[in-house]
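Trainee: Mind folding the following:
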Amino acid sequence: MNEVIQFIQVQSACNQPSTRAELPRAIYVELTDRCNLTCPMCRCSPVKGTVLPLPLFKEMAAALFPSAEFVDLRGWGESTIIPGFLDYLDVALAYPVKVKLITNAVVRKPLMWERLGREGITVGVSFDAATAALFRELRGAPTLNRCWPTCAC
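Mentor: Predicted structure coming up:
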């Protein structure tokens, strides 16, 4: 149970009454707190941290996603670095929900990015800086130019 509390935040999408039982309409799932960057302002680590186990994610999805309208696959870390990330995506897409992902867009997996676009996933990209020098200082890696090809998918 502590794993569930640690990895998921559940909140209602709005204050309007729901016709769908009493379950939340918006689900925010913390998939991981691992990251591929070393931003000085962030608590994440590229080597420490955990990943929400896929079986637990499936269990949560079965309990919450049928009544939801919106599922956000996010994390304090970078969800796209999770081995088998597309398995998590498949689980979410098995339900009639709008799926969103927040990412730093640095991971070089062109087929994954293309699939996210094809599936109509809302992808939010976190930049923090518009120049390569400031990006390197804030993100701990010279990765600004790696983001642009991802955003073009």
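
Trainee: contacts, neighbours, all on C-alpha from now
Mentor: Will do.

Trainee: For residue 102, give its distance to residue 20.
Mentor: Distance, residue 102 to residue 20, by Cα to Cα, to the nearest Å: 27 Å.

Trainee: of the two, who's got more company?
Mentor: residue 102 (19 against 11; other Cα atoms under 10 Å).

Trainee: doesn't residue 77 make contact with that one?
Mentor: No: contact criterion Cα atoms under 8 Å: residue 102 and residue 77 do not qualify, at 9.7 Å.

Trainee: And stretch 108-126, how far out from the chain middle?
Mentor: 11 Å (Cα atoms, centre = their mean, to the nearest Å).

Trainee: Can you give me the end-to-end span of it?
Mentor: Stretch 108-126: ends 16 Å apart by Cα to Cα.

Trainee: Quick check: longest helix in the protein by residues?
Mentor: Ranked by residue count and defined by DSSP state H, the top helix of the chain is helix 54-64.

Trainee: and that helix, which residues are buried?
Mentor: By neighbour count on 16 or more other Cα atoms under 10 Å, the buried set for helix 54-64 is 57, 58, 61, 64.

Trainee: And for stretch 128-139?
Mentor: Buried-residue list, stretch 128-139, by 16+ other Cα under 10 Å: 135, 136, 138, 139.

Trainee: Just put those in a markdown table and tack on secondary structure.
Mentor: Shown next, in a markdown table, are these (DSSP: H, G, I helix; E, B strand; the rest coil):
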| residue | secondary structure |
| --- | --- |
| 135 | helix |
| 136 | helix |
| 138 | helix |
| 139 | helix |
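
Trainee: out of those residues, which one sits closest to residue 31?
Mentor: Nearest to residue 31 among the buried residues of stretch 128-139, counting by Cα to Cα, is residue 139 at 20.5 Å.

Trainee: Quick check, the closest one in contact with residue 36.
Mentor: No: shown here, residue 139 and residue 36 do not form a contact pair, counting by Cα under 8 Å, at 9.7 Å.

Trainee: residue ranges of the strands in this protein, please?
Mentor: Assigned by DSSP state E, the chain shows strands spanning 8-11, 26-30, 70-74, 98-103, 122-125.

Trainee: and the fourth one, what other elements does it pack with?
Mentor: Packed against strand 98-103 by the contact rule (3 or more Cα pairs under 8 Å, 6 or more residues apart in numbering; DSSP states H and E) you find strand 70-74, strand 122-125.

Trainee: Next, the second sequence, to be compared with the first:
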Amino acid sequence: MPVRNYTYYDYTISLCPTCLSRVGAKIIIEDEQVFMTKNCPDHGFFKTLIATDVDYYKNIRNYNKASETPLKFDNEVHYGCPYDCGLCVDHEQHSCLSIVEVTDRCNLTCPTCYAMSSPHYGRHRSLEEIEQMFDKIVESEGEPDVVQISGGEPTIHPDFFKILDIAKTKPIKHLMLNTNGIRIANDPGFAEQLATYAPEFEIYLQFDSFRPSVLEKFRGKDLTDVRKKAIDKLNALNLSTTLVVVLEKGTNDDEIGKILEYALQQRCVRGVTFQPVEIAGRNATDAQQHKMTLTEVRQEILNQYSLLDPHDIIPVPC
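Mentor: Sure, this is the predicted structure:
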């Protein structure tokens, strides 16, 4: 009897990448890798690599736990996932990390930006709108574990510190600021004022590479000096910081170990986040050539950084 060249592993729901129609999808194991396959009646067959380490992919399910639901659901089911916006009653999980986008605008025009942010795109949210967003999170979470203030570039909002003041009146356990670091580096007194919001406050700092050519590719300009000045100021204040690295295969994935070594030497740095580049927005990267799966990121960490072994890198249930 004929045998398929793959092993069926699971079934899920996905979207057609062309028309965004909901389609069924199979998770299969083929050639020691994990793929998602799906078929759209109008646009045909699609196959996507989702993991390069089969054993690890299977093992991460052992970290599942009973879901924690929101205190309040936002809306009812009208069209079904993913077409209903917000937390509907079908959601299995509460918001582990809530992001409040206070502005669409940015002081950069990054070629990799999935949000299309720029100095002229969109608008700043009003303080009233922003407080409503905070209140909506509190309504569903009670005491939110983590809320991240983001954008665009949130530090260019004309009422930026008023936003932080509002956030600090809410029962938020940990507040994060997602920033490219330009104002921290260049504005006298800015970092010092940020430090007044500690503890339970953290800088989520863009940090992609040590190579100017990579920064120019990702951010549209060489931000080497900006990064150094910002981290020097954060070190002086010992203000809790996470370095955030956009990864693109063949561009900066060979710097993972060097970035981890650097982070370990910085007084302010508490962690490093590696984010594979999002093929969306302004980013026209060839997904087949540059996409990195999380299992590939994990393997490169192990290959390049000897202080960690496979048992150190595990999923964190929310």
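
Trainee: Can you tell me the centre-most residue of the second structure?
Mentor: Residue closest to the mean C-alpha point of the second structure, counted by Cα atoms, centre = their mean, is residue 275 at 6.1 Å.

Trainee: With adjacent residues omitted, what lies nearest to it?
Mentor: The shortest distance from residue 275 of the second structure to any non-neighbouring residue, by Cα to Cα, 6 or more residues apart in numbering, is to residue 246 (4.8 Å).

Trainee: give me every residue that touches residue 181 of the second structure.
Mentor: 205, 206, 226, 227, 230 (Cα atoms under 8 Å, 6 or more residues apart in numbering).

Trainee: typo on my end, residue 194 of the second structure
Mentor: By Cα under 8 Å, 6+ apart, the contact list for residue 194 of the second structure is empty.

Trainee: how about the helices of the first structure, start to end?
Mentor: Counting by DSSP H, the helices of the first structure are 2-7, 54-64, 85-93, 110-118, 132-139, 144-151.

Trainee: Mind checking those for the one nearest to residue 31 of the first structure?
Mentor: Judging these by Cα to Cα, what sits closest to residue 31 of the first structure is helix 2-7, at 6.5 Å.

Trainee: Touching the closest one from outside, list them.
Mentor: 29, 30, 31, 32, 52, 56.

Trainee: make it 7 Å
Mentor: Defining contact as Cα atoms under 7 Å, 6 or more residues apart in numbering, one finds that helix 2-7 of the first structure is touched by 29, 30, 31, 52.

Trainee: Same check on stretch 18-36 of the first structure?
Mentor: 7-13, 44-52, 64, 67-79.

Trainee: out of the residues you listed, which are buried?
Mentor: Among the contacts of stretch 18-36 of the first structure, those classed as buried by neighbour count (16+ other Cα under 10 Å) are 7-8, 10, 12, 44-45, 51-52, 64, 67-79.

Trainee: Please name the residues that touch the aligned residue in the second structure for residue 147 of the first structure.
Mentor: Alignment note: residue 147 of the first structure maps to residue 227 in the second structure; criterion TM-score structural alignment. Neighbouring residues of residue 227 of the second structure by Cα under 7 Å, 6+ apart: residue 181.

Trainee: which part of the first structure lines up with stretch 271-287 of the second structure?
Mentor: Residue span in the first structure matched to stretch 271-287 of the second structure, by TM-score structural alignment: none.

Trainee: picking up where we left off before, I'd like the helices of the first structure as JSON lines, with distance to residue 25 of the first structure appended.
Mentor: As requested, these are exported to JSON lines (distance: least, Cα to Cα, whole Å):
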{"stretch": "helix 2-7", "distance to residue 25 of the first structure": "18"}
{"stretch": "helix 54-64", "distance to residue 25 of the first structure": "9"}
{"stretch": "helix 85-93", "distance to residue 25 of the first structure": "14"}
{"stretch": "helix 110-118", "distance to residue 25 of the first structure": "22"}
{"stretch": "helix 132-139", "distance to residue 25 of the first structure": "33"}
{"stretch": "helix 144-151", "distance to residue 25 of the first structure": "29"}
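
Trainee: In the second structure, what sits opposite residue 29 of the first structure in the alignment?
Mentor: By TM-score structural alignment, residue 29 of the first structure lines up with residue 100.

Trainee: Look up how far residue 141 of the first structure lies from the nearest residue to residue 145 of the first structure once chain neighbours are set aside.
Mentor: In this structure, residue 145 of the first structure finds its nearest non-sequential neighbour in residue 132, 7.5 Å apart by Cα to Cα, 6+ apart. In this view, residue 132 of the first structure and residue 141 of the first structure are 10 Å apart by Cα to Cα.

Trainee: Same question for residue 130 of the first structure.
Mentor: In terms of Cα to Cα, residue 130 of the first structure sits 14 Å off from residue 141 of the first structure.

Trainee: cool, residue 85 of the first structure as well?
Mentor: Per Cα to Cα, residue 85 of the first structure is found 23 Å from residue 141 of the first structure.

Trainee: for residue 152 of the first structure, same thing?
Mentor: Taking Cα to Cα, one finds residue 152 of the first structure at 21 Å from residue 141 of the first structure.

Trainee: And for residue 104 of the first structure?
Mentor: 12 Å.

Trainee: between those two, who's got more neighbours?
Mentor: Using other Cα under 10 Å as the criterion, residue 104 of the first structure and residue 141 rank with residue 104 on top: 23 against 15.
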